[in-house]
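> Predicted model follows, preceded by the sequence.
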Amino acid sequence: MSNIVVVNNKQHHLVKIESSVDVLLVGAGIMSTTFAMFLTILEPTWKIHIYERLDEPARESSNVWNNAGTGHAAFCELNYTQYNYKDCSVDISKAVAVNEAFEMSRQFWAYLVQTKALNNPSSFINNVPHMSFVWGEENVSFLKKRFQALQSSILFSGMMYSEDFQQIHKWVPLIINGRNVSQKIAVTRMEMGTDINFGALTQQLLSELKKSLNFKLYLQHDVYRIKHSFDKTWDIHIIDRCHSQKKCVRSNYVFIGAGGKSISLLQSSGVPEVRGYAGFPVGGQFLVTRNKKIVAQHLAKVYGKAPVNAPPMSVPHIDTRILDGNKILLFGPFATFSSKFLKYGSWLDLFHSLNKHNLIPIFQAGIDNFDLLRYLISQLIMSDMQRIDALREYYPEVNSSDWTLVKAGQRVQIIKRNNEERGILQFGTEVISSNDGTLSALLGASPGASTVVSIILELLRTMFNSKINSDSWKNIIIDMIPSYTRKLDGNIALLNKIRRYTCNVLELNYMEATDSKNMGKNGY
């Protein structure tokens, strides 16, 4: 039997502690490895552990096949700009915020390349133009208004707009060849868009982290429970699958970056902040071609409009991907459903996450999103030919024999109570933290990986508030992220300085931003 200690008139069972650390991170994906890199730079003497349930890091959402690899900068994603039907205006605030966040990520990666922590930038980031593509009078009108609205921000300087078939053909011939010339179409194009291999980036980060004597990565170690200890630290209960044994590690701080499993682990901690939260799992599939003749006709990430009542992550797009130096084309996603919260998870994940606190919010969200459920059902019963027909809208001359269907990763969307205490389905990412800030978890999905540095800075402010405001930490962070504490939007001198620096170091094409009054000249 375990020993018992009484603290504040409560009995606490003492468990055998295998080791103690300063910070423990769950999941070896882009989030945890980036967080570990930040902490190693800021506090080199801290003991930091990452525990990963699989036999390799970055096999879930960070894996190159489990995401679209788009450096989400809001250049092409139409769901980041909301259209107001009442006054026919376009709200670009989210697009600006996402772009600012992505610029922070690029600065951090550039810093790591300069300090030799990362090498060969083209192994994880490459220029691929970002484009939006629509057809039909109503959609063309929206895209034009979106383009015009974005001109008010210098972050989108250099964006081009066209409705001309010949011009669009020069950019993306695959989309135009075989298309009816009477069809009303429009595109926007941003040359400085990127394709990112987050799996390769994660692997490089881990290679550098392993050089530190205070860092340890444990693979095939499954965290199954997190509990507050009597001394206000955290006891992390782990199954060591290599040796088929259980162990417990004590940590002062815990970050759960375990993708879809984060919500279950957060629930196991017992923190009241997670009450009412639930997860809604959605998977995806993509059509892929490696045919070099087809791939040669398309160098872009082309995003369209999501179908009515479809979730934002279902936005159809035909993308150039660069994997280990080789180009392929990918089209999708096509939604799938599974009760798994992870691609390599359990069919019982969804059911294990249900409790008395989140059943009502789930039920309410289901009622309010019945059209979404109907959309998902329609996706699940799609035939192979129907998927090819969807691709044909973007690639008129498609031949089904050139394309194969691949399974992508699982995403768990957030269900939570709103201000009216009603359950809602929320897209995007959210950080949930304990009241004392010693435990945090990241829930949700896109734009996640692309805005990783912005998310880590939020975690630092929550978990280490006194330190992040200290001169020592602040000066180091400014070295890593020169625009830290400053906004790029509206500061053209700073924006150009930062982009010139990151593009030079990351070996990307640089585009000088111009005054917003002249930006329209870059367009149509």
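Okay, I see it.

> Only C-alpha atoms from now on, for both contacts and neighbour counts.
OK.

> just the helices in the stretch 151-300 of the chain please.
If DSSP state H, counting those that start in this stretch is used as the criterion, the helices of the stretch 151-300 of the chain fall at 165-171, 173-176, 198-209, 262-269, 292-295.

> so how far is the second one off the chain centroid?
Going back to what we said before, that points to helix 173-176. Average the C-alpha atoms of helix 173-176, do the same for its chain, and the two points are 29 Å apart (Cα atoms, centre = their mean, to the nearest Å).

> and residue 84, which of the helices of the stretch 151-300 of the chain is closest to it?
helix 165-171 (27.8 Å; Cα to Cα).

> what ranges do the strands span in the stretch 301-450 of the chain?
301-303, 317-323, 326-336, 404-417, 423-426, 429-433, 439-444 (DSSP state E, counting those that start in this stretch).

> also this one, for the comparison:
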Amino acid sequence: MWVNNEGAKSASESVDVVLIGGGIVSATLAAMIQRVHPEWKLSVYERLDAVAKESSNGWNNAGTGHAALCELNYTPEMPDGSVDITKAIGIHSQFMTTKTFWGSLVREGALREPSTFINNTPHMSFVKGDANQKFLRERYRLLSAHPFFHDMEHSEDYGQIEQWSPLLIEGRPAGEKIAATYAPSGTDVDFGAVTRQLFTDFTARGGSLELEHDVTDISRNSDGMWNVAVKNLRDGAAKTVRTKLVLVGAGGYTLKLLRKAGVPEVKGYGLFPVSGTFLSTENTALTSKHNTKVYGKAAEGAPPMSMPHLDARIIDGQRTALFGPFAGLVPKFLKEGSVLDLFASLRGDNLLPIATAGLDNLGLTKVLAQDLIANQAKRIEALRDFAPTAKSEDWKLFVAGQRAQIIKPASGTKGTLQFGTEVISSANGSIAGVLGASPGASTAVPIALDILRTSFKDEWSTWENELRSVMPTLGTDMKAEPEKALELEAEADVTLGLPKRV
């Protein structure tokens, strides 16, 4: 074991690994570490009274198993009119890895009945207009030629699209230029359920999960060990936990904690908070007709996070439909955060990067302004692009999760706004954290693997062999060997109760 109590007289506890945050990233990391070193002491600290209450919660994300089946931002149109599918292949490979891991955990009994967290929900792309029809046609031509997307279908016919998703066509005026693709192997995922089940297994294996415990400071000792200061929010008691490795999956608070730890790699980084709101309905007359996830195209110049989608969802066993997102500007970095988060995050090293990123992303500013002044009538008008017969009384607005988008330092004093996730670690890998949002929870398994490769450089070759028993895609170049990847995915799909791809 790593822990050495020498020099730890001031520490109240010593553990092998401290994980901060009760979301899906920490849960996934803990599951992997326990399988390669079951004897290690792992402690997870979550400041709220339950796990999966922030971005991992089923109501705080779209629940899309992001596999690049329907998300048009993963297949950008180039200036010459060509379509680049490189990113789509990578995203699909990542979700294949996620499914093989979950399948193994179901067989172990670590995850329960698969339908409690993952369900087959076909994914669709839907566009309007001549130019978008042409784009979708070319996207389909390229994707369907790749083994990962061989079962994708395409149509510009009202009748066929209505078979796939009735709400898209009901009440739509005849003669509109529309097009859609249909991927029957798509999924809806309740990431909150995955997180809760993983933590139940974690504690059953001897892991320590402490709720309502806030990490207030992280400092490094001269011997290379970390002291993690933890406060019990119920009674105010404080303690220091000594560890060699700190893994931070605290969402919008990750950057703050890495700064407290003095990690130089985060110098110049900033965050831009965006809240998401959705329209939802549980009207069975609507949800019974809608069993797909339908993604549209973001407006020209708008960021990918504004891409509209109409989602069939199953959350906590309840079938519902969501439409959005509509952006909101709330200066919190977490849904249960503080309105002072943005102000408190400003430093001398990130002021200019944040300012220049704002000037370079006027499209986001425009989307925020439009969404902030939008009323229910405007939101229903946007919904009617997808469901022409939508009625305001059937749909209610709710606030979903809070996302802290990365502002990354670039050349000179400039900053760039990033819409993905990024793993940041210290030079020696003894502390690491995850920043950013989309595709988020869908890539928790690949993110966890990246962290382990960085933080356990010496052990990784051994660990990779051991983890292959629960993640058979490890060591497989899925882009170079797509047929083998599909075979491994098919085995996982059987376990997860997902239909066979034909």
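Perfect, I can see it now. For clarity, every value in this text was computed on a predicted model and none was experimentally measured.

> picking that back up, out of the strands of the stretch 301-450 of structure 1, which is the most enclosed?
Ranked by average neighbour count under the criterion mean count of other Cα atoms under 10 Å, those are headed by strand 301-303 at a mean of 27.

> Have a look at how far, on average, the helix or strand containing residue 485 of structure 2 is from structure 1.
Under DSSP states H and E, the secondary-structure element containing residue 485 of structure 2 is helix 482-495. Its matched residues in structure 1 lie on average 1.8 Å from helix 482-495 of structure 2 after superposition (mean Cα distance after the TM-score superposition for structure 1).

> what's that helix packed up against?
Other elements packing on helix 482-495 of structure 2 under the criterion 3 or more Cα pairs under 8 Å, 6 or more residues apart in numbering; DSSP states H and E are helix 86-108.

> Residue range in structure 1 corresponding to the helix or strand following the helix it packs on, please.
Sequence-wise, the next helix or strand downstream of helix 86-108 of structure 2 (DSSP H and E) is strand 118-120. Per TM-score structural alignment, the counterpart of strand 118-120 of structure 2 in structure 1 is residues 125-127.

> rewinding a little: name the residues of the helix holding residue 485 of structure 2 that are buried.
By neighbour count, with 16 or more other Cα atoms under 10 Å as the criterion, the buried positions of helix 482-495 of structure 2 are 482, 485-486, 488-490, 492-493, 495.

> What about residue 392 of structure 2, how many residues nearby?
Look at residue 392 of structure 2: counted by other Cα atoms under 10 Å, it has 14 neighbours.

> now for it: what does it line up with in structure 1?
Match for residue 392 of structure 2 (TM-score structural alignment): residue 400.

> still on that earlier bit, what angle separates the helix holding residue 485 of structure 2 from helix 86-108?
40 degrees (axes from the mean of the first three to the mean of the last three Cα atoms, to 10 degrees).

> one step back: which residues outside the match of strand 118-120 of structure 2 are in contact with it?
191-197, 322, 506, 508-509 (Cα atoms under 8 Å, 6 or more residues apart in numbering).

> These into JSON lines, with extra columns for distance to residue 170 of structure 1?
Compiled in JSON lines, the contacts of stretch 125-127 of structure 1 are given as follows (distance: Cα to Cα, whole Å):
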{"residue": "191", "distance to residue 170 of structure 1": "13"}
{"residue": "192", "distance to residue 170 of structure 1": "17"}
{"residue": "193", "distance to residue 170 of structure 1": "17"}
{"residue": "194", "distance to residue 170 of structure 1": "19"}
{"residue": "195", "distance to residue 170 of structure 1": "20"}
{"residue": "196", "distance to residue 170 of structure 1": "24"}
{"residue": "197", "distance to residue 170 of structure 1": "27"}
{"residue": "322", "distance to residue 170 of structure 1": "21"}
{"residue": "506", "distance to residue 170 of structure 1": "27"}
{"residue": "508", "distance to residue 170 of structure 1": "21"}
{"residue": "509", "distance to residue 170 of structure 1": "19"}
